[in-house]
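Participant: build the 3D model from these lines:
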Amino acid sequence: MLSKLIKYDLKAVSPVLLTIHGAVLILSLLGHFFMSLLHIKPFDTIFSSIYTVTLLTAIGAVALATIVYLGMRYHRNLYTDEGYLTNTLPVTANCHVLSKYLCGVLWSFLDAAVILLCVFIFLNDELFEFCQAVSAYIPANLFLLTIATVILELFISCLSVYCAVGIGNLFHGHRVMGCIGGYVLLYLINQVIGLILAFPFFTNETIRNAESADANSPEVLYEVSQILGRILILSLILSIIIGIIYYIVCVKLLDKKLEMD
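Facilitator: The predicted model follows:
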């Protein structure tokens, strides 16, 4: 049954998401083609600058639209009249949430892949220069931890939206505002917890004396990279815990709704 639910969810969300991602990919290809034809770079002329800003805005809008659309689908399929029919299926709340989660994770990764591809196509030279500059200062272990943090964020980003939707539907008559408020609340709680846990690292003697020390000295750079590495490891652990909590809350809230129905 889970496989059928996943196929149904993918079939429901994919047409819209494929369309908007395909559109931004075409914009990137067209921009790269014309700028290569005219032998100009993204910010060389007024036209190229406007096109670049427009494209980057479109990429950001697509990323936002993806997560919002997944949240809307979660709400409509489980908490509206459509959800009433869905919930009559002989499927547990856990199975419903797991199906939506796997669908959301898949599209989160596809969204990230398309965004990276668009940026690479359109800003390949600038991206290469940026990576070279970053690699000169960031150790390999810190870079890998950063990548791991980003990947983990893709795994839990849709869960935070689903959890906010579940919380928002507790407020009958103000569900949209409840969803938005729930998402903001979850975000603030995560940030506060992260800052509290990371604060001890920022009281380190090396950080406090960074302004008076030679920032480019190997000793300072090594110590700072070690501190940042510990913070990223802490962030990874915290994200895993938060993701598990989000999932449990989503299942419990849907269970509560099923009992009420």
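Participant: rest of the way, CA atoms for contacts and neighbours
Facilitator: Noted.
Participant: how about the helices of the chain, start to end?
Facilitator: For the chain, the helices defined by DSSP state H occupy 2-38, 46-79, 81-86, 93-122, 124-135, 140-168, 175-202, 205-208, 218-260.
Participant: and this one, so I can compare the two:
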Amino acid sequence: MLKKLYKYDWKSVSMILLILHGVLLAYSIIGRLAITIGENMASGRGENFDTHLSLSTTIFGLGAVAYIMIYAIFIIGIVLATILYLAVRMQKSLFSEEGYLTNTLPVSCDKILWSKILVFWTWSIIDFLCVALSIFILVSYPDTMTDIVEGFHSFFGSLFGLGGFNAMLEALGVVLGLLIQYFFYFIALILFSICLGSLFKTHKTLGALVAFFGINMGQTIVMLILMFIIPPLSPISTIVTTESGRVISSTGGSGNAQTIFLLSWYLILSIVFYLGSRYIMTKKLNLD
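Facilitator: Okay, the predicted model is just below:
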């Protein structure tokens, strides 16, 4: 039944998102073609070459600046629009008029929630791949490929231990932390905030927004307090020196300890948010 729910949720959100990401890729291809045309014009030869080249270069430069500005705004907008649209669709399918149908289906609450989460995961991955492909289309030229390959080689070298064990742990910690923070904590927080917003008699969307930002700010404050009061996690290093200035001891948080703490912190919060969403859906469901 989870597979059927997933297919239904996928179809309900994918049309608009496919169009948005298709436009992004088309915009990238247009930019790539424009850059190629501009390079051909700059390398061309003909009468009044200097005058034409100067004018063409000026126009091309102004157009390139405008294109890059619009492109940067477009990418940010696509990413935010994807998250916002998925969150809105999640809220409507669970607690609006459509929620009456969703919550009367002969399936468990867990399957309903996981269907939403899996669709969110799927489109988050597609969104990342489309943005990465879009950027690659614009920057992949014979002159830049060497730098791109070296960048990937350096990253994966650190990730798989070619740069040393400590570098590998740091790279793995960063990557794993980002994955857990987005795919577990962030999405679970969105789901939980939507469920909390449904408990409001009016202004449910506003209630969900307040819950999202309030919880996120609150957990950040608590996390920072814990990191400062627990010595192994403290980001502040204390160095003790003798009268001659020689260092005899130093204390400060371990990078590995901080990484483990942050990973555990976000995983625990993700579980708490999911269980909280499940509790509201089963015990405090409000479709008014």
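Participant: report the TM-score for the pair.
Facilitator: Here the TM-score for the pair of chains, by TM-score structural alignment, normalised by the length of structure 1, is 0.81; 243 aligned residues with a CA RMSD of 3.2 Å.
Participant: just put the helices of structure 1 in a markdown table and tack on mean neighbour count.
Facilitator: Converted to a markdown table, the helices of structure 1 look like this (neighbours: other CA atoms under 10 Å):
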| stretch | mean neighbour count |
| --- | --- |
| helix 2-38 | 15 |
| helix 46-79 | 17 |
| helix 81-86 | 13 |
| helix 93-122 | 19 |
| helix 124-135 | 12 |
| helix 140-168 | 20 |
| helix 175-202 | 15 |
| helix 205-208 | 14 |
| helix 218-260 | 16 |
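Participant: contact partners of stretch 35-49 of structure 1?
Facilitator: If you take CA atoms under 8 Å, 6 or more residues apart in numbering as the criterion, stretch 35-49 of structure 1 is touched by 51-52, 122-123.
Participant: at 7 Å instead, please
Facilitator: For stretch 35-49 of structure 1, contacts defined as CA atoms under 7 Å, 6 or more residues apart in numbering pick out residue 52.
Participant: what do we get in structure 1 for residue 274 of structure 2?
Facilitator: Alignment note (TM-score structural alignment): residue 274 of structure 2 maps to residue 247 of structure 1.
Participant: tell me, how many residues neighbour the counterpart of residue 199 of structure 2 in structure 1?
Facilitator: When structure 1 is aligned by TM-score structural alignment, residue 199 of structure 2 is paired with residue 170. Residue 170 of structure 1 has 14 neighbouring residues, counting by other CA atoms under 10 Å.
Participant: what's stretch 88-99 of structure 2 aligned against in structure 1?
Facilitator: Mapped onto structure 1 using TM-score structural alignment, stretch 88-99 of structure 2 spans residues 72-83.
Participant: how far away is the closest residue to the match of residue 199 of structure 2 other than its chain neighbours from residue 167 of structure 1?
Facilitator: In space, residue 170 of structure 1 comes closest to residue 178 once its chain neighbours are excluded; the distance is 7.7 Å by CA to CA, 6 or more residues apart in numbering. Note on residue 178 of structure 1: its distance to residue 167 of structure 1, by CA to CA, to the nearest Å, is 7 Å.
Participant: to what extent does stretch 110-128 of structure 2 diverge from structure 1 after superposition?
Facilitator: Taken over the aligned residues, the distance from stretch 110-128 of structure 2 to structure 1 averages 1.1 Å (mean CA distance after the TM-score superposition for structure 1).
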